[in-house]
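**Student:** Fold the following.
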Amino acid sequence: MPAPNTIPPAGNNPASAFERLLTIMNTLREQCPWDKKQTMETLRHLTIEETYELSDSILEGNMDEIKKELGDIMLHLVFYSRIASETNDFNIVDVLNGICEKLIHRHPHIYSDVIVENETDVKRNWEQLKLKEGNKSVLEGVPLSLPALIKASRIQEKARGVGFDWEEKSQVWEKVEEELREFRDEFNTIENTAIDKEKAEAEFGDLLFSLINYARFIDINPEDALEKTNKKFIKRFQYLESKAKELGKSLKDMSLTEMDVFWNEAKSI
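**Tutor:** Below you'll find the model as predicted:
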């Protein structure tokens, strides 16, 4: 039986701590059956999962969990770099130097003589620099696979970065009301008549897009807002379920009036 590997000591500064992670990653990649088998493709869905776990921890404000999830993501970044180094495509040094050069280039107001007045100027310069780097559209940086709600926010932020935006939030709210009227016209709940689902869906999409736009103007992150509402609903619904169980009932056997009593109780907790 081979002797166990020497455990590298904990680092007492960023450089030594990062070096420790690299050493462990190299050892696992060379000796652990699971780690040896992984590819970028097999890690991809795990990385997505870790990112969502970090997002949950941030919304919950749990700093211990945030720290743990950041470590998990850091491991994945190191893992991808180790895999790429085996085929001589790039290594962790290339990755780190690459992001450093990018940050220096994208911040000429810090590392050069460009003058900015505010955050808006910084964002506008950022997008203009990306176009100079070869991007054909300011929207190219928005990943195709982003969830639609987040994608809408990023599209709007990118467009704003080059000056394509409303001037006043009152104009955006007028657009929300316009889209709401158009959606209502396609989905007439009062007359309960048949609707053109395709047109109604398009109008609903326009309404959501305008609401996300308004949220941006009043500095609300729509993804965070909706997720907090999801969590609130889950908490209240699970309270309703627990109360039904205490009564020996199933929710489907309860009236809406009975359920409303417990729902209102849950809102006060």
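**Student:** From here on, just use CA atoms for contacts and neighbour counts.
**Tutor:** Will do.
**Student:** Tell me the helix or strand right after whatever helix or strand Asn230 lives in.
**Tutor:** Asn230 belongs to helix 222-246 when assigned by DSSP states H and E. Using DSSP H and E, the helix or strand that follows helix 222-246 towards the C-terminus is helix 256-267.
**Student:** sorry, back to before: for the helix holding Asn230, packing partners?
**Tutor:** helix 148-161, helix 197-217, helix 256-267 (3 or more C-alpha pairs under 8 Å, 6 or more residues apart in numbering; DSSP states H and E).
**Student:** Next, the structure of the following sequence, for comparison with the previous one:
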Amino acid sequence: MALLSPEPSHEADPIAEAVAIMARLRAPNGCPWDREQTFDTIKRHTLEETYEVFDAIERRAWPDLKDELGDLLLQVLFYAQMASEAGHFNIHDVAANLNAKLIRRHPHIFGDVEAGDSATVLRNWEQIKREEKKSSATQKDSLLADIPRSMPATLEAGKLGSRAAKVGFDWPDVDGLFEKLNEEIAELKQELQAAPGQASQIAAVEEELGDLLFTAVNLARHLKVDPESALRAANAKFRSRFAAMEQAAGGPEALTTHNPEQLEELWSKAKATVASASGASHS
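**Tutor:** Predicted coordinates for the structure are as follows:
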């Protein structure tokens, strides 16, 4: 497979120019840093850029989002260029594969299948995916095999629960999940009381806490809430309240001079201050 041209053309459209620039950076006389990168060294940057896209969306910072989407596109260009150099595929193959998939999975648009609502569209999409996997030479032995272990744990947990639910292995309703949460909390408390500080106890506590978090993520799935977005919102709320605490105390260093009761009082006041500023009342 021929490599893409390493020379950018300013007369080309922006996407084609970006592809050519990346090829130039990876060329023998290109950028030393870019040439040293591998799939494994780049992947952590991909995750960082994805979260920066999330952040820009949540802040409704559209100029920032434009910039972050460009950084995310850079990751795609990097992977495609490295794959092209190794003879696996190039960016054109990536786009062609995507185009074919979009057409194949939207038969209600590009074919004669009827789909009057989004629920029907999703059912058709999943059915087409299952048929694709049946005909794939790389089909795995498990329904869960193609869910990457490398994705964020909350996203992985949600996808595992959702995939298992497709064969009926799921909690029947939200009440069952609340019961499961209480069960996991009780098991965690039990482990905390057993052999404190020993390695076996630490491992058991980690396992039970993991079960608790897994259940919470699947509760979010049942409630149709994105757990990652919910936690990010909670993180942002904590940041705001903590900043209000610092300001009320006279600065970050001043917090260290307060006892736990005083810190709790500052926290309560910070909650009220932030809630008042946002026009809302939250726990």
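**Student:** Taking helix 197-217 as reference, get the angle to the helix holding Asn230 of structure 1.
**Tutor:** With axes from the mean of the first three to the mean of the last three C-alpha atoms, to 10 degrees defining the directions, helix 222-246 of structure 1 sits at 110 degrees from helix 197-217.
**Student:** And the helices and strands packed on helix 222-246 of structure 1: which comes nearest Gly71 of structure 1?
**Tutor:** Nearest of these to Gly71 of structure 1, taken as C-alpha to C-alpha: helix 148-161 at 24.1 Å.
**Student:** I'd like to check the angle between that closest one and helix 197-217, please.
**Tutor:** With the same axes, to 10 degrees applied, the angle from helix 148-161 of structure 1 to helix 197-217 works out at 60 degrees.
**Student:** buried stuff in helix 148-161 of structure 1?
**Tutor:** 151-161 (16 or more other C-alpha atoms under 10 Å).
**Student:** Where does stretch 151-159 of structure 2 end up in structure 1?
**Tutor:** Aligned by TM-score structural alignment, stretch 151-159 of structure 2 falls on residues 146-154 of structure 1.
**Student:** contacts for that stretch?
**Tutor:** Stretch 146-154 of structure 1 has contacts (C-alpha atoms under 8 Å, 6 or more residues apart in numbering) with 142-143, 209, 212-213, 216, 222-223.
**Student:** Using TSV, lay out the residues you listed together with neighbour count.
**Tutor:** Below are those laid out as TSV (neighbours: other C-alpha atoms under 10 Å):
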residue	neighbour count
Val142	15
Pro143	10
Phe209	19
Ile212	22
Asn213	26
Arg216	17
Pro222	19
Glu223	16
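**Student:** Looking at those, which is nearest Glu117 of structure 1?
**Tutor:** When these are compared against Glu117 of structure 1 (criterion: C-alpha to C-alpha), the nearest one is Arg216, at 20.7 Å.
**Student:** Show me what the closest one lines up with in structure 2.
**Tutor:** So, by TM-score structural alignment, Arg216 of structure 1 is matched to Arg221.
**Student:** who touches that match in this structure?
**Tutor:** If you count contacts by C-alpha under 8 Å, 6+ apart, then Arg221 of structure 2 has 158, 162, 227 around it.
**Student:** go again using 7 Å as the cut-off
**Tutor:** Gly158 (C-alpha atoms under 7 Å, 6 or more residues apart in numbering).
**Student:** what about it, distance to Glu253 of structure 2?
**Tutor:** 40 Å (C-alpha to C-alpha, to the nearest Å).
**Student:** can you check Lys129 of structure 2 too?
**Tutor:** 55 Å.
**Student:** The two - which one has more neighbours?
**Tutor:** Lys129 (14 against 9; other C-alpha atoms under 10 Å).
**Student:** what helix or strand is that one on?
**Tutor:** Applying DSSP H and E, one finds Lys129 of structure 2 within helix 118-134.
**Student:** Outside of that helix itself, list whatever touches it.
**Tutor:** Against helix 118-134 of structure 2 from outside (C-alpha under 7 Å, 6+ apart): 105, 115, 139.
**Student:** Out of those residues, grab the one that's most surrounded.
**Tutor:** Counting by other C-alpha under 10 Å, top hit in the contacts of helix 118-134 of structure 2: Arg105 with 19 neighbours.
**Student:** That one: what's it in contact with?
**Tutor:** So, once contact is read as C-alpha under 7 Å, 6+ apart, Arg105 of structure 2 ends up touching 125, 128.
**Student:** switch to 6 Å and redo it
**Tutor:** Applying C-alpha atoms under 6 Å, 6 or more residues apart in numbering, we find Arg105 of structure 2 in contact with Trp125.
**Student:** likewise Glu58 of structure 2?
**Tutor:** Here Glu58 of structure 2 is in contact with no residue (C-alpha under 6 Å, 6+ apart).
**Student:** Tell me the counterpart of it in structure 1.
**Tutor:** Using TM-score structural alignment, Glu58 of structure 2 lines up with Leu59 in structure 1.
**Student:** same question, Ala236 of structure 2
**Tutor:** Using TM-score structural alignment, Ala236 of structure 2 pairs with Lys231 in structure 1.
**Student:** Show me what the helix or strand hosting Gln190 of structure 2 is packed against.
**Tutor:** Secondary structure from DSSP H and E places Gln190 of structure 2 in helix 174-192. Counting contacts by 3 or more C-alpha pairs under 6 Å, 6 or more residues apart in numbering; DSSP states H and E, helix 174-192 of structure 2 packs against helix 199-222.
**Student:** Could you check the angle the helix it packs on makes with helix 227-249?
**Tutor:** 110 degrees.
**Student:** which parts of helix 199-222 of structure 2 are buried?
**Tutor:** So for helix 199-222 of structure 2, counting by 16+ other C-alpha under 10 Å, buried means 201-202, 204-205, 208-209, 211-222.
**Student:** Thank you, goodbye.
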